[in-house]
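**Q** Fold the following for me, if possible:
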Amino acid sequence: MSDDTDLLLRRILTDVLGLKQNQASDFTEETGLFGHLPELDSMAVAGLLTELEDRLDIVIDDDEIDGEMLETYGGLLAFAKAKREQA
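**A** Below you'll find the predicted structure:
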């Protein structure tokens, strides 16, 4: 299950943010997201979190959302994997 989280997360980012085909494929753990990708602004964050919940079958509480989680691809991936393991 957790291995497909990476692929799913890349698809979600591509779909929600309208990224170029294969742009998310090049993301590494250190790739900056919020504040680095112009497509990921505060409005897009809400849509991204909703899609994460829907497609990964998780629930994200408001108090779990912080800048660190959205700072890098690795941070968001670690968060998504941890949430799926809890589910």
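**Q** Only C-alpha atoms from now on, for both contacts and neighbour counts.
**A** Will do.
**Q** Touching, residue 68 and residue 77? I think so.
**A** No. Counting by CA atoms under 8 Å, no contact exists between residue 68 and residue 77, whose distance comes to 11.7 Å.
**Q** Compare these two (neighbour count), which wins?
**A** Using other CA atoms under 10 Å as the criterion, residue 68 and residue 77 rank with residue 77 on top: 21 against 10.
**Q** show me the contacts for that one.
**A** Taking CA atoms under 8 Å, 6 or more residues apart in numbering as the criterion, residue 77 is in contact with 5-6, 9.
**Q** Please give the structure of this sequence too, so both can be compared:
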Amino acid sequence: MSNKDVSAIIKQLLIETLSLDMAIEELADDTLLLGNIPEFDSMAIVSIITAIEETFGFMAEDDDLSAEVFESVETLVRFVVERSQ
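**A** Predicted structure coming up:
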């Protein structure tokens, strides 16, 4: 799966999980997440990680999760691509 495909899936998961009223095209790779989107709180992070694990078929280790992973769409995509290989 290409980075572009992973990015599209991640964006859709974010929109659905956070109940964002926006189109996938409005969410750019450099969109900041943590501290920028009010709906992106600790409960949302748990829901997003669960959705990512179910969608991509891997378990995220607590030690792998940091604020940097959730900095932007791009950093979240990079995390998923690295763990999916």
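**Q** Still touching in the second structure? Go through the contacts of residue 77 of the first structure.
**A** When the contacts of residue 77 of the first structure are mapped onto the second structure through the alignment and contacts are counted by both residues aligned by TM-score structural alignment, their matches' CA atoms under 8 Å, the preserved ones are 5-6, 9.
**Q** mind listing which of those residues are in helices?
**A** 5-6, 9 (DSSP state H).
**Q** picking that back up, highest neighbour count among the kept ones among the contacts of residue 77 of the first structure?
**A** residue 9 (22 neighbours).
**Q** Find the nearest non-adjacent residue to that one, please.
**A** Closest residue in space to residue 9 of the first structure, ignoring its immediate chain neighbours: residue 77 at 7.1 Å, by CA to CA, 6 or more residues apart in numbering.
**Q** Same question for residue 79 of the first structure.
**A** Counting by CA to CA, 6+ apart, residue 79 of the first structure lies nearest to residue 69, which is 6.7 Å off, once chain neighbours are set aside.
**Q** That neighbour: neighbour count?
**A** 18.
**Q** what about the closest residue to residue 39 of the second structure other than its chain neighbours, neighbour count?
**A** The shortest distance from residue 39 of the second structure to any residue other than its chain neighbours is 5.9 Å, reached at residue 18 (CA to CA, 6+ apart). With neighbours defined by other CA under 10 Å, the count for residue 18 of the second structure comes to 19.
**Q** Could you do the one 5 residues further on as well?
**A** Residue 23 of the second structure: 10 surrounding residues under other CA under 10 Å.
**Q** got it, and the one 4 residues further on?
**A** Burial of residue 27 of the second structure is recorded as 17 neighbouring residues (other CA under 10 Å).
**Q** Wait, it touches residue 9, no?
**A** No. Applying CA under 8 Å, one finds residue 27 of the second structure not in contact with residue 9, separated by 11.6 Å.
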